[in-house]
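In: no FASTA, just this:
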């Protein structure tokens, strides 16, 4: 194969983005040479990995200079803030003056286009991303022939500008909030990225329709995430089935503590179950985040037995899936944020947990009501409680949707096969 693909990541590795690490490993194993470039240090809350997939990735990540000094207003930038970026700027201007000028025109035009008011100065964020793009372009290994970014906002901006400088083609993967929140790509910025990219990848058919409506001529490809490499290996190495022997309904939620996951609705549904006298245990496993305090306050206010044990590694999470009487994902659509297909739904179905979810975004592309799971309307704790009781009371329904869930993952969400589809797209440009 002629050359390598450079993966551009905002932070790596992140606890909440293990699906990206899984993708990288599988694309490597599909025969595509990769190089990894990381834009900024990983946040403290995203650290603490216990995922074997990271040790198996061959490409060593290269970290760009920490951009924290560039977060100040533009007129407050000092030599100390930009010192680490200046050598790259000098080299790029000497080696690729036309490319730097092309990237600068693109960034500065958007910086003025996106001004707060007609009399405001240019938006600093685009200048910051231009500086980072110049550094990235300077760092790229000579064998890199294509650039690929994950998430359609800042990472893709930096990648696109680096492509302008180097003349290399680029692509990106759009996920959820990064393609739906207007403030992340204002003033037609997402449409320009879609049209500039060689191709675009996204993880649900709903996202494909959304992106094609923005840029009808863009090459947008559907590639589901698939079951992660860690979970695939664990399932191959272990045997086990759900255990529900004590007569109590065991409810499991998995995900970051953010509003779009709808875990507050799960807490309310548990209150409904208590009112009905249903014996249950409930826990929500996942990384604390911006809505964690509100969720804890609701649990305390209701005196709810719902527990928040924090994040778990893959092996412990698999154990919880197998113990669960229901994996519950009451996701909702927010004005500027939503899930696509939560990866935990794929994991739970593969592990043999019956799933209850909401019929929003890409979830119905995975979960078919009363076939391989149960679907309810979002923000309806009574409907959610009813679905949980159905699973608890109807053993035949639970057995059927659990078996069908496993088959769905095998047939349509095989991570190795889906990574091969992505690898084929990279081979076209290499």
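Out: Structure received. Keep in mind that this is a model prediction, so the values were computed, not measured. Numbers count the residues shown, from 1 in each chain.

In: When you work out contacts or count neighbours from here on, use the C-alpha atoms and nothing else.
Out: OK.

In: Identify the residues contacting the helix or strand encompassing residue 295?
Out: Under the criterion of DSSP states H and E, residue 295 resides in helix 292-302. Under the criterion C-alpha atoms under 8 Å, 6 or more residues apart in numbering, residues 257-258, 263-264, 267, 271, 305-306 lie in contact with helix 292-302.

In: ok, and here's another one to check against it:
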């Protein structure tokens, strides 16, 4: 079975052109790691577009080939990624894959899927652009307004959508031809992290944005008694203006809270080793990778009871959930973690076991192979 796997090479997204090693989003990379375990069952062709030519290996694994397509600047956002779509189409005509599978709707991958001359054409939804556009009240023709339109078009054109949570499936049920619910895979190396659990350290891993609600989290911690208030570390990209700047400004008078900035995968593992709790107060989230990573590492998790998060953790069994709009609910989760260390340690141990059963790359890759076969059978190919 030959699969065309359309994804973003993050060297292009972050202008990291001198890096000789391709790197993809954490979820697509973990899925590719899983596919590498089945060399006799699947041949993967990873396809990524770039504005500048970079050093690129021909193979990422014995059964995974990599194709880098050079697309002029005009073929990107200003033309709705039409140049990327045409370049991918030309390659697909040569490869003749059995299935075309695009990862995400934020950039060019969804457009390239729509240009595909062969099928079945599948799409995985990672972040809900329509929901984010609603939250920030995106202006007409702004970035999120445009990707909202793109997302709706791609869902309608796809032969099937891989919904990584029941939340996604519910949002797409009326527009998608067919859906499957399969969670993201987690990088297997996170299972090797030995969390020691520093009792007074809470980490929040997310870009500084209105729907991640770091300011509201700081306010909730403000109201905790000073003698029991834990250290809070915000890890993630923060813009120099707007919401990110407001969050950083609040930290100036709060020595118990800090923002070291964005972290790479190894740095995140180091933070997880010493964290006592991962907290995520989002009002919009689908399948946040950091929850899966914390579960795999054995770190207790407290997160919002919204979006796809209830698919990932069971309250009181593998983690704690709270209402992100209610400061007392957030405080209650933190207090329960502080006052019941044996209970939360048991939750973290169960969560690690569940993560191995549900989110390991081999488990998720195997399920994708089943989906590809189902899609081929349905198409009659």
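Out: In hand now; what should we look at? Please read all numbers here as calculations on a predicted model, not as lab measurements.

In: rewinding a little: so which of the contacts of helix 292-302 of the first structure are in strands?
Out: Using DSSP state E, the subset of the contacts of helix 292-302 of the first structure located in strands is empty.

In: Present the residues you listed as TSV; the columns should include distance to residue 5 of the first structure and neighbour count.
Out: TSV is the format used below for these (distance: C-alpha to C-alpha, whole Å; neighbours: other C-alpha atoms under 10 Å):
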residue	distance to residue 5 of the first structure	neighbour count
257	34	25
258	33	18
263	38	26
264	41	23
267	44	24
271	50	22
305	48	16
306	45	20
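
In: Looking at those residues, spot the one nearest residue 89 of the first structure.
Out: residue 258 (38.7 Å; C-alpha to C-alpha).

In: Tell me which residue of the second structure matches up with the closest one.
Out: Under the alignment defined by TM-score structural alignment, residue 258 of the first structure is paired with residue 209 of the second structure.

In: ok, the residue nearest to that match when sequence neighbours are not counted - contacts?
Out: With sequence-adjacent residues excluded and distances taken as C-alpha to C-alpha, 6 or more residues apart in numbering, residue 209 of the second structure is closest to residue 243, at 6.1 Å. Residue 243 of the second structure makes contact with 208-210, according to C-alpha under 8 Å, 6+ apart.

In: swap in residue 281 of the first structure?
Out: By C-alpha under 8 Å, 6+ apart, the neighbours of residue 281 of the first structure are 248-251, 305-306.

In: Map those onto the second structure and name those still in contact.
Out: Mapping those onto the second structure (both residues aligned by TM-score structural alignment, their matches' C-alpha atoms under 8 Å) leaves 249-251, 305-306 still in contact.

In: Filter those residues down to just the ones in helices.
Out: Of those, none are assigned to helices by DSSP state H.

In: Can you tell me how far the residue lying farthest from the centre of the second structure is from residue 108 of the second structure?
Out: Distance from the C-alpha centroid of the second structure, by C-alpha atoms, centre = their mean, peaks at residue 227 (35.7 Å). According to C-alpha to C-alpha, to the nearest Å, residue 227 of the second structure stands 50 Å off from residue 108 of the second structure.

In: again with residue 377 of the second structure
Out: Separation of residue 377 of the second structure from residue 108 of the second structure (C-alpha to C-alpha) stands at 28 Å.

In: Please identify the buried residues of stretch 226-240 of the first structure?
Out: 226-232, 235 (16 or more other C-alpha atoms under 10 Å).

In: got a list of contacts for that stretch?
Out: Taking contacts as C-alpha under 8 Å, 6+ apart, the residues outside stretch 226-240 of the first structure that touch it are 18-19, 22-23, 26, 51-53, 314-315, 318, 322, 343, 346-347, 350-351, 409, 412-416, 418.

In: on that earlier part again, any chance of the buried residues of stretch 226-240 of the first structure in TSV, plus secondary structure and distance to residue 393 of the first structure?
Out: Shown next, in TSV, are these (DSSP: H, G, I helix; E, B strand; the rest coil; distance: C-alpha to C-alpha, whole Å):
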residue	secondary structure	distance to residue 393 of the first structure
226	coil	31
227	coil	29
228	coil	31
229	helix	34
230	helix	33
231	helix	29
232	helix	30
235	helix	28
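
In: okay, the residues you listed in TSV with distance to residue 370 of the first structure next?
Out: Conversion of those to TSV gives the following (distance: C-alpha to C-alpha, whole Å):
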residue	distance to residue 370 of the first structure
226	22
227	22
228	25
229	28
230	29
231	25
232	25
235	25
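
In: now the helices: where do they sit in the stretch 201-350 of the first structure?
Out: In order along the chain, the stretch 201-350 of the first structure carries the following helices (DSSP state H, counting those that start in this stretch): 205-214, 229-237, 263-275, 292-302, 314-323, 343-351.

In: Out of those, which one sits most buried?
Out: Stretch with highest mean neighbour count among these: helix 343-351 (a mean of 25; mean count of other C-alpha atoms under 10 Å).

In: Now do that one: which range of the second structure does it align onto?
Out: The counterpart of helix 343-351 of the first structure in the second structure, counting by TM-score structural alignment, spans residues 289-297.

In: Give the aligned equivalent of residue 223 of the second structure in the first structure.
Out: Under the alignment (TM-score structural alignment), residue 223 of the second structure pairs with residue 272 of the first structure.
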